[in-house]
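In: Need a 3D model of the following:
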Amino acid sequence: MSSVTSADGTRIAFERTGNGQPVILVDGAMCYRDSGPMRPLAEQLAKDFTVYLYDRRGRGESGDTAPYSPRREIEDIEALVKDAGGSAHLFGISSGAVLALEAANAGLPVRGLALYEPPLIVDDTRDPVPPEWVTELRREVAEGRRGDAVRRFMRVVQVPAVAIFLMRFLPAWRKITGVAHTLPYDFEVIGDLQSGRPLPADRWTSLTATTLVLDGGKSPTWIRNGTRALADVLPTARYDTLPGQTHMVKPTALAPALAEFFGAH
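Out: Down below sits the predicted model:
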């Protein structure tokens, strides 16, 4: 395990594997190096790239510094880009896709940007996330009610009630609740992009990196609509669908699309 120091002094833990152009993987909510989809994806990509697998701040072995700001997470990625030699490809999934997009739009030297299913609500195909819901999430975290915060999050991402009930009996529950305090971070990154309104056309006009925006062919209509809408407003994007995939995308399906895209840039 290695680490970089972010601009505010926070230690960000990462692993580097493989050889080739650098690719930094940006996790979604509640995920980190040892819990989530990125390690098996890194193993696939390491055949062709130098892959950076890191713990977002507040997770795993990375530090955390109050007060939180999405800008600080962008600075974390910037520190990793510097370690990678000054430029890198970025891949983000779910809320991590929004973070990766904001980092590239902020001017980080990104060669190629790939995004999988950012959780954007842009129409009436599902209910928006109301501001008061996020306020309650913050309150649960502040009061140390991590289990309640996780259950709240799972309900809003439409995990079936039976699965939510059973999950607290699984070994993974401890890992999940261990990073529950970072759930408000993801909603700060997403901001007002789950309001049910169309995406602003002028939000990401500084983006220069060629961008691949992906969704899964079996994912819900609302998230596919949001993904397609994002591709339509980004100045440098193309949109594609991975047949048969859902939000829980299989690394064996995702890695070839990323390798082809990053290899061409």
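
In: C-alpha only now, for contacts and for neighbours.
Out: OK.

In: mind listing the helices for the stretch 101-250 of the chain?
Out: 131-142, 146-156, 161-167, 172-178, 183-190, 221-233 (DSSP state H, counting those that start in this stretch).

In: Now tabulate these in JSON lines and tack on mean neighbour count and distance to residue 264.
Out: Output for the helices of the stretch 101-250 of the chain, formatted as JSON lines (neighbours: other CA atoms under 10 Å; distance: least, CA to CA, whole Å):
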{"stretch": "helix 131-142", "mean neighbour count": "15", "distance to residue 264": "40"}
{"stretch": "helix 146-156", "mean neighbour count": "18", "distance to residue 264": "37"}
{"stretch": "helix 161-167", "mean neighbour count": "12", "distance to residue 264": "41"}
{"stretch": "helix 172-178", "mean neighbour count": "16", "distance to residue 264": "36"}
{"stretch": "helix 183-190", "mean neighbour count": "19", "distance to residue 264": "29"}
{"stretch": "helix 221-233", "mean neighbour count": "20", "distance to residue 264": "19"}
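
In: Next, the second sequence, to be compared with the first:
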Amino acid sequence: MATIIAQHTVTSKDGTVIAYTQVGRGPALILVDGALCYRQFGPSQDMAAQLASHFTVITYDRRGRGESGDTQPYAVEREVEDLAALVDVAGGTAYVFGQSSGAGLAIAAANQLPGITKLALYEAPFVVDDTGKPITPAFLASLKEAVAQNQRSKAVKMFMKLVGAPSFMLTIMPLFPMWSKLTSVAHTLPYDISTIIAYGAGVPLPKNLGENITAPILVMDGGKSPTWMRNSMQALSQTLPHASYQTLAGQNHMVKAEAIAPALAAFFARQ
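Out: Sure, this is the predicted structure:
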């Protein structure tokens, strides 16, 4: 188990306090969580433990989650500024790994922040053809409405249905203790959808998606992930500049830390 170096906060450009943890030693690597995840709930702590022997790993609570603030109104640009603040505390340059909707945020940040010197992405939930269910403005509006009415369980169920959770799961999951952790951050689900909706319409990705990114990029998916996701990641790797593509055999969207950590370590160590 890796030893925690420090737990800190940093103030983002708009005054929002962002809570983060550093662990390990080596070049800075920032992990960007996907929907409903934060430092104390989700994959980032296991991932950090796997990578801490190679990197100074920074995990953080995205705004609205855990111990971070949630200044309104929300905009994806504010989350890019949060990442900029973390790159600054890392010394001005950092590697970034984004998972799921966190990959969508990481792409947006890399387009604007030259301090991101390498970028790894796992299964950004883009929809590029008719094999997947489109993410529509109407869905985002309905999700925002559920949040505005404090219908947190409804919002989580809407999101889980969108990403393909079977109906029986939507029935039984509220009976488990973890449900309260999911509903506690349900108000951030529109934030996640906002990071990916431009690339969720079921049409090819725009050719200029990564036009300002100069960093090497690794795009990954799981060998057991659905066709629409794998199609999207193949398309993403062909659209982003300086990108390579790798499939992790036997993995799905809930990738195991021990399965992805070696691929990340190898990519970030590559000269």
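
In: follow-up on the earlier one: quick one, which of the helices of the stretch 101-250 of the first structure is nearest to residue 35 of the first structure?
Out: helix 172-178 (7.3 Å; CA to CA).

In: Over in the first structure, tell me which residue corresponds to residue 236 of the second structure.
Out: Alignment note (TM-score structural alignment): residue 236 of the second structure maps to residue 230 of the first structure.

In: Contacts only, for that match.
Out: Shown in contact with residue 230 of the first structure (CA atoms under 8 Å, 6 or more residues apart in numbering): 199, 213.

In: Tell me how far it lies from residue 25 of the first structure.
Out: Counting by CA to CA, to the nearest Å, the gap from residue 230 of the first structure to residue 25 of the first structure is 20 Å.

In: thinking again about what came up before, compare the helices of the stretch 101-250 of the first structure and give me the one nearest residue 117 of the first structure.
Out: That would be, of the helices of the stretch 101-250 of the first structure and by CA to CA, helix 221-233, which comes in at 5.7 Å.

In: The closest one vs the second structure, average distance?
Out: In this overlay with the second structure, the average offset of helix 221-233 of the first structure from its partner residues is 0.5 Å by mean CA distance after the TM-score superposition for the first structure.

In: Now the helices of the stretch 101-250 of the first structure in CSV, please, with extra columns for distance to residue 256 of the first structure.
Out: What follows is the helices of the stretch 101-250 of the first structure, written out as CSV (distance: least, CA to CA, whole Å):
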stretch, distance to residue 256 of the first structure
helix 131-142, 36
helix 146-156, 29
helix 161-167, 31
helix 172-178, 28
helix 183-190, 27
helix 221-233, 20
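
In: so which of these comes closest to residue 91 of the first structure?
Out: So among these, helix 221-233 is nearest, using CA to CA, at 14.6 Å.

In: Which of the helices or strands spans residue 24 of the first structure?
Out: strand 22-26 (DSSP states H and E).

In: which residues are contacting that strand?
Out: Residues contacting strand 22-26 of the first structure (CA under 8 Å, 6+ apart): 38, 42, 49-54, 56, 80-81, 84, 87-93, 96-97, 99-100.

In: Check stretch 238-254 of the first structure too.
Out: 37, 40-41, 44, 94, 117, 211-220, 228, 231.

In: hang on, the earlier thing: can you flag which of the contacts of strand 22-26 of the first structure belong to helices?
Out: 38, 42, 80, 81, 96, 97, 99, 100 (DSSP state H).

In: Just name the closest of those to residue 9 of the first structure, please.
Out: Out of those, the member with the shortest distance to residue 9 of the first structure (by CA to CA) is residue 80, at 13.5 Å.

In: Verify the contact between the closest one and residue 2 for me.
Out: No. When contacts are counted by CA atoms under 8 Å, residue 80 of the first structure is not listed as touching residue 2 (10.7 Å).

In: Comparing the two, which shows the higher neighbour count?
Out: residue 80 (26 against 10; other CA atoms under 10 Å).

In: Now the buried members of the contacts of stretch 238-254 of the first structure.
Out: Among the contacts of stretch 238-254 of the first structure, the ones that count as buried by 16 or more other CA atoms under 10 Å are 37, 41, 44, 94, 117, 211-217, 219, 228, 231.

In: now, among these, which is nearest to residue 190 of the first structure?
Out: Nearest member of those to residue 190 of the first structure, counting by CA to CA, is residue 94, at 9.8 Å.

In: Grab the nearest non-local neighbour of the closest one.
Out: residue 118 (4.3 Å; CA to CA, 6 or more residues apart in numbering).

In: likewise residue 70 of the second structure?
Out: residue 64 (4.4 Å).

In: what's the counterpart of residue 215 of the first structure in the second structure?
Out: Match for residue 215 of the first structure (TM-score structural alignment): residue 221.

In: Skipping adjacent residues, who's closest to the spatially most central residue of the first structure in space?
Out: Geometric centre of the first structure, nearest residue: residue 96, 1.2 Å, by CA atoms, centre = their mean. Nearest in space to residue 96 of the first structure, with sequence neighbours left out and distances taken as CA to CA, 6+ apart, is residue 28 at 4.3 Å.

In: Need the counterpart of that neighbour in the second structure.
Out: Per TM-score structural alignment, residue 28 of the first structure is aligned with residue 34.

In: Can you give me every residue that contacts its match?
Out: 98, 99, 100, 101, 102, 103, 192.

In: do that again at 7 Å, thanks
Out: Applying CA atoms under 7 Å, 6 or more residues apart in numbering, we find residue 34 of the second structure in contact with 99, 100, 101, 102.

In: Of the residues you listed, which pair is most distant in space?
Out: So, those by CA to CA: farthest apart are 99 and 101, at 6.2 Å.

In: Identify the contacts common to those two.
Out: What both residue 99 of the second structure and residue 101 touch, as defined by CA under 7 Å, 6+ apart, is the set 34, 124.

In: Can you name the residues that contact the residue nearest to the centre of the first structure?
Out: Per CA under 7 Å, 6+ apart, neighbours of residue 96 of the first structure: 26, 27, 28.

In: still on that earlier bit, so the match of residue 236 of the second structure versus residue 11 of the first structure, what's the distance?
Out: 32 Å.

In: Compute the first-to-last residue distance for stretch 236-253 of the first structure.
Out: Chord length of stretch 236-253 of the first structure, first to last residue, is 24 Å (CA to CA).

In: Buried residues in that stretch, which are they?
Out: Quick answer for stretch 236-253 of the first structure (16+ other CA under 10 Å): 237, 238, 239, 240, 241, 242, 245, 246, 247, 249, 251.

In: before we move on, what about stretch 259-271 of the second structure?
Out: Residues of stretch 259-271 of the second structure classed as buried under the neighbour-count rule (16+ other CA under 10 Å) are 259, 260, 261, 263, 264, 265, 267, 268.
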